[in-house]
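**Q** sequence and predicted structure below; questions after.
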Amino acid sequence: MKVLKSAMCVALIAISTLASPARAGRLETQFEVYLDVVASCSLVSATDVAFGSQVVAPGQQLEAFGSLKVRCNVPVAYQITLDQGLHGTGVNDRRMAGPGGDTIAYQLYSGDSGTTSCNDAAGVQWGNATTGCIYGDSYAGTEQDIQIHGKLTMGNPRAGSYSDTITATITY
């Protein structure tokens, strides 16, 4: 009898399992969709500040203009610093070197554009945070042309070619 009861239980369980609808499970998970947009700015080109060939007299003032072209890929604020050059002792003492060790002092300013301009009206030369003005602006959707304004007052140098090299650095 016990065997028969056991067989009947097994048969009933098998029949009830077959007759019951299968239960579906449900699981959920989540995931993110993201993109990291990276800002990139570059100094595309530079135009020299060329005072040219001049017949000068002591005390004569000269001006010359150059430019930096900046391009950024997305809206971003940036700053541009200029170093002291190869022959000066600081951004407020930039010098072009020439024949016989002679030098000619000059100053560099930005134009009036930008969120922070380093113009000569303020009397602060374009340089760095410690000793001069840092030019600042924001991406405007197109390549930007930033004016470099050079000024000098002639001393009594020897005739010859004078030059210096400035390094511009952009930070964004």
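**A** Structure's in. What do you need?
**Q** for the rest of this, base every contact and every neighbour count on C-alpha atoms.
**A** Fine.
**Q** strands of this protein, start to end?
**A** 41-47, 61-72, 77-82, 94-97, 103-110, 135-138, 144-153, 168-171 (DSSP state E).
**Q** JSON lines for the ones you listed, including distance to residue 10 and mean neighbour count?
**A** Shown next, in JSON lines, are the strands of the chain (distance: least, Cα to Cα, whole Å; neighbours: other Cα atoms under 10 Å):
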{"stretch": "strand 41-47", "distance to residue 10": "77", "mean neighbour count": "15"}
{"stretch": "strand 61-72", "distance to residue 10": "77", "mean neighbour count": "17"}
{"stretch": "strand 77-82", "distance to residue 10": "78", "mean neighbour count": "18"}
{"stretch": "strand 94-97", "distance to residue 10": "101", "mean neighbour count": "22"}
{"stretch": "strand 103-110", "distance to residue 10": "94", "mean neighbour count": "22"}
{"stretch": "strand 135-138", "distance to residue 10": "80", "mean neighbour count": "20"}
{"stretch": "strand 144-153", "distance to residue 10": "85", "mean neighbour count": "19"}
{"stretch": "strand 168-171", "distance to residue 10": "79", "mean neighbour count": "14"}
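**Q** what about versus this one:
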Amino acid sequence: MALPIRLCPILIGAAALGAAHTPAEARENAADLQVNVAIVDGCTVTTTDVAFGLIIGTRGTLRSTGTVDVQCTANLDFAISMDRGQHSRGINRRMRNATSGAYMRYNLYSDPAYSRRWTDQRAGQVRGNSGATGSIAFPVYGELTFDGSAVTGRYEDSVTVTVEF
């Protein structure tokens, strides 16, 4: 059966249009991207200062608190120790007045009864476990007894806090 002449240009145009939209042969190349992480046991430690404030008077005892914040891998056992500070003498911690060179004795404790000194010796360490969250805060209890003989001025010390895990 022959097509009428009027339909031939339409069919030829449709065939050409179909050929123009035929997708070209697609090519591809692939590579794998590896994503990984290694979690190791570890801890970081931060602190807030033990600040006794101002002394007005001649004798007395001041108490103040700070904190040791430990962030570890979950469920990790650790021990926290503190050295005696920059200005210690023997077992005594001391703050120093940079202007006069005078000292004031103080101590740091791990309990609110002020009975357990926080030291760098095994008996003076605080032990813990980071638990499921990996984060725990420990209070530091500071005590300063003054007898009225201290020279006026600012007294300071720096204590190194160490976390062993």
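**A** Looks like it came in fine. Everything quoted here is computed from the prediction, not taken from an experiment.
**Q** please state their TM-score.
**A** Here the TM-score for the pair of chains, by TM-score structural alignment, normalised by the length of structure 2, is 0.69; 126 aligned residues with a Cα RMSD of 2.1 Å.
**Q** returning to that earlier point: dump the strands of structure 1 to a markdown table, plus distance to residue 159 of structure 1.
**A** Formatted as a markdown table, those follow (distance: least, Cα to Cα, whole Å):
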| stretch | distance to residue 159 of structure 1 |
| --- | --- |
| strand 41-47 | 25 |
| strand 61-72 | 16 |
| strand 77-82 | 28 |
| strand 94-97 | 12 |
| strand 103-110 | 11 |
| strand 135-138 | 34 |
| strand 144-153 | 15 |
| strand 168-171 | 29 |
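**Q** among those, which comes closest to residue 120 of structure 1?
**A** strand 103-110 (6.0 Å; Cα to Cα).
**Q** so how far does that closest one sit from its counterpart in structure 2?
**A** Its aligned residues in structure 2 lie a mean 0.5 Å from strand 103-110 of structure 1 after superposition (mean Cα distance after the TM-score superposition for structure 1).
**Q** and that strand, what does it pack onto?
**A** Applying 3 or more Cα pairs under 8 Å, 6 or more residues apart in numbering; DSSP states H and E, one finds that strand 103-110 of structure 1 contacts strand 94-97, strand 144-153.
**Q** Provide a list of residues in contact with residue 92 of structure 1.
**A** Contacts for residue 92 of structure 1 (Cα atoms under 8 Å, 6 or more residues apart in numbering) come out as 84, 107, 125, 131-132.
**Q** can you tell me, leaving aside adjacent residues, what's nearest to the spatially most central residue of structure 2?
**A** Structure 2 has residue 44 as the residue nearest its centroid, 4.9 Å off, counting by Cα atoms, centre = their mean. Excluding its sequence neighbours, the residue lying closest to residue 44 of structure 2 (Cα to Cα, 6 or more residues apart in numbering) is residue 71, at 5.3 Å.
**Q** make sure that neighbour is actually in contact with residue 43.
**A** Yes - in this structure, residue 71 of structure 2 is within contact of residue 43 by Cα atoms under 8 Å, at 5.4 Å.
**Q** identify the contacts common to the two.
**A** With Cα under 8 Å, 6+ apart as the test, residue 71 of structure 2 and residue 43 reach no residue in common.
**Q** tell me the contacts of the equivalent of residue 72 of structure 1 over in structure 2?
**A** Counting by TM-score structural alignment, residue 72 of structure 1 corresponds to residue 72 in structure 2. Contact analysis of residue 72 of structure 2 by Cα under 8 Å, 6+ apart lists 41-44, 130, 134-135.
**Q** residue 72 of structure 2 and residue 58 of structure 2, how far apart?
**A** 44 Å (Cα to Cα, to the nearest Å).
**Q** and for residue 83 of structure 2?
**A** From residue 83 of structure 2 to residue 58 of structure 2 the distance is 29 Å (Cα to Cα).
**Q** between the two, which one's more packed in?
**A** Shown here are residue 83 of structure 2 and residue 58; by other Cα atoms under 10 Å, residue 83 has more neighbours (17 against 10).
**Q** need the nearest residue in space to that one, chain neighbours excluded.
**A** Per Cα to Cα, 6+ apart, closest to residue 83 of structure 2 is residue 120, 5.1 Å.
**Q** sweet, I'm off.
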